[in-house]
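Enquirer: can't give you the sequence, but here's the structure:
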């Protein structure tokens, strides 16, 4: 489990720690026995005062194997990933420059976070049509900005404005994204986009929110 900072009451404010585990690392480890260190870069850290300000250029590209850009919006209105800060697209590009120094570094887009609640996620997974449209748009977004994959920070299915159906629909969503990423990699002859999810680390809520055996597959 990894400590994670979630975006709280202010879009440029502090954040609280909660324990989450990244599902999807098992898939990575199944093809590589290398050590995995996953880190989050928060797009509001640029607004901290004085020495607290942190930019992509301040990142040591060799400390982490995977960096997750936090956060983008899972937008159910447009069925696409949209930016939060006005300069997010510029930050994406500056994050990708880190891979010039370390070609093995993977940079993923993280969508959601604590402030996102469940509302947009629930709408996206409500039916196959909206889910498929979002998946296709998200894939185009990831390739356009040269991300290596997608991290879904839905905190948490079935809760905070969600629906009881979300538990099953979240599994279906992950399955459909994985299938799309695999097919697109074959057609484009590019490396397959990675898929991760930040989930609650406590076993009791985890059993209520997720179909764990199916997700692990």
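Expert: Yes, it's here. Note that this is a predicted model, so its numbers are computed, not measured. Residues are numbered from 1 along each chain as shown.
Enquirer: C-alpha from now on. contacts and neighbour counts both.
Expert: OK.
Enquirer: ranges for the strands of the protein?
Expert: Listed in chain order, the strands of the chain (DSSP state E) span 2-7, 15-23, 38-42, 66-75, 80-82, 106-112, 149-153, 194-200.
Enquirer: buried residues of the fourth one, list them for me.
Expert: Neighbour counts over strand 66-75 (16 or more other C-alpha atoms under 10 Å) mark 66, 67, 68, 69, 70, 71, 72, 73, 74, 75 as buried.
Enquirer: this is the other structure I want to compare:
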């Protein structure tokens, strides 16, 4: 397993990205906004990884950019591939169910790493044993990781090549953590975890509340109310640490997207109020347009460490440059391993929000504050 040093110089800026024609990924690479660029998402078919043409071409393009910048000594970004994603996890259960299938998957993973010249693999299974009767998936998940580690390590030893990285994207919600993961086992086989510290509040008819998508802290009035007190980044990160994950191997997720709600009571636009519906996720660029529309009120939740906005019956939870910077400060001061951004696609890559020449407003803020604190 790759040893992750605890020095501040090893602060990771992990970025998820999907193939998109207009995305200036060359800027993210050349400016080293990210230390790890995770391309999503490949899928599992018949126990092996399948990379479609669009994703394969994007991987090759990113790899070529890395090779160009590396000749100048200006870049050491690690390029990785993610398997699964929120809507692509159907193949995990059959693949993980038998030793033969797990080994077939691990061999295909190594083949993909070599084919595209990748530095590592990320597994984003949402979520083992959750919402179904396959209770064994909780254990099978770490057995998949064990098989991957054995295959990757054997290859490394035989070829004397640098170790291949293995990471996992893990949920932040207590109920999913308990149902889906055997944390002490899976951490034996991965280099670090990408903590999906967002989607804490998602509208359902039985959960008709507005609240922050990615609060850094809980509010005092809710911190002792069982499940409500767990719905924040600080709680989730420290819970994983209590389960046995070293802090420097916990990478804290920061979303670039916002989420809008329709208020039941427009005259009470405070977190915890009732909602009629959740409208849609919004990119940071769309968030900026909402904020600039006349009649919009923007407020800062001092307790939670994040902003929110409202206009008429519309309510918006979002991440800003300021809240992202505050999270990075908290990450560094508390000894966690770095930040994970989901995703570059939802960031302001067209540079419409601010009067500067730097695209990816949130990711650039993450880089700026981390370098400032670590220099």
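Expert: Okay, I see it. Values in this document were obtained by computation on a predicted structure and should not be read as measured data.
Enquirer: out of the strands of structure 1, which gets nearest to residue 206 of structure 1?
Expert: strand 194-200 (5.9 Å; C-alpha to C-alpha).
Enquirer: that older thread, let's have the strands of structure 1 in JSON lines, adding distance to residue 178 of structure 1.
Expert: Formatted as JSON lines, these follow (distance: least, C-alpha to C-alpha, whole Å):
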{"stretch": "strand 2-7", "distance to residue 178 of structure 1": "23"}
{"stretch": "strand 15-23", "distance to residue 178 of structure 1": "13"}
{"stretch": "strand 38-42", "distance to residue 178 of structure 1": "20"}
{"stretch": "strand 66-75", "distance to residue 178 of structure 1": "17"}
{"stretch": "strand 80-82", "distance to residue 178 of structure 1": "17"}
{"stretch": "strand 106-112", "distance to residue 178 of structure 1": "15"}
{"stretch": "strand 149-153", "distance to residue 178 of structure 1": "10"}
{"stretch": "strand 194-200", "distance to residue 178 of structure 1": "7"}
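Enquirer: kindly compare burial across those strands and name the winner.
Expert: strand 106-112 (a mean of 25; mean count of other C-alpha atoms under 10 Å).
Enquirer: whereabouts in structure 2 does that strand align?
Expert: Following TM-score structural alignment, the aligned partner range for strand 106-112 of structure 1 in structure 2 is 78-84.
Enquirer: average distance between that stretch and structure 1?
Expert: Here the mean offset of stretch 78-84 of structure 2 against structure 1 after fitting is 0.4 Å, by mean C-alpha distance after the TM-score superposition for structure 1.
Enquirer: so how far is that stretch off the chain centroid?
Expert: Centroid displacement of stretch 78-84 of structure 2 relative to its chain, using C-alpha atoms, centre = their mean, to the nearest Å, is 12 Å.
Enquirer: run through who's touching that stretch.
Expert: The contact list for stretch 78-84 of structure 2 (C-alpha atoms under 8 Å, 6 or more residues apart in numbering) reads 35-44, 49, 62-63, 118-126.
Enquirer: any idea which residue is closest to the centre of structure 1?
Expert: residue 151 (2.0 Å; C-alpha atoms, centre = their mean).
Enquirer: helices of structure 2, start to end?
Expert: For structure 2, the helices defined by DSSP state H cover 25-30, 53-70, 92-96, 99-116, 137-159, 174-180, 183-186, 233-242, 284-292, 321-333, 361-374.
Enquirer: of all the ones you listed, which one is nearest residue 250 of structure 2?
Expert: Checked against C-alpha to C-alpha, the stretch from these lying closest is helix 233-242, at 7.2 Å.
Enquirer: which part of structure 1 matches that closest one?
Expert: The aligned range for helix 233-242 of structure 2 is empty, by TM-score structural alignment.
Enquirer: which position in structure 2 pairs with the residue nearest to the centre of structure 1?
Expert: Using TM-score structural alignment, residue 151 of structure 1 sits opposite residue 122 in structure 2.
Enquirer: surely that match meets residue 167?
Expert: Yes - applying C-alpha atoms under 8 Å as the test, residue 122 of structure 2 and residue 167 come out as touching, 4.6 Å apart.
Enquirer: please identify the most buried of the helices of structure 2.
Expert: When the helices of structure 2 are compared using mean count of other C-alpha under 10 Å, helix 92-96 is most buried, at a mean of 22.
Enquirer: what separates that one from the chain centre, distance-wise?
Expert: With C-alpha atoms, centre = their mean, you get 22 Å for helix 92-96 of structure 2.
Enquirer: what range in structure 1 matches it?
Expert: With TM-score structural alignment as the criterion, helix 92-96 of structure 2 aligns to 121-125.
Enquirer: grab the nearest non-local neighbour of the aligned partner of residue 192 of structure 1 in structure 2.
Expert: Alignment note (TM-score structural alignment): residue 192 of structure 1 maps to residue 163 of structure 2. Spatial nearest neighbour of residue 163 of structure 2, excluding adjacent residues (C-alpha to C-alpha, 6 or more residues apart in numbering): residue 156 at 5.7 Å.
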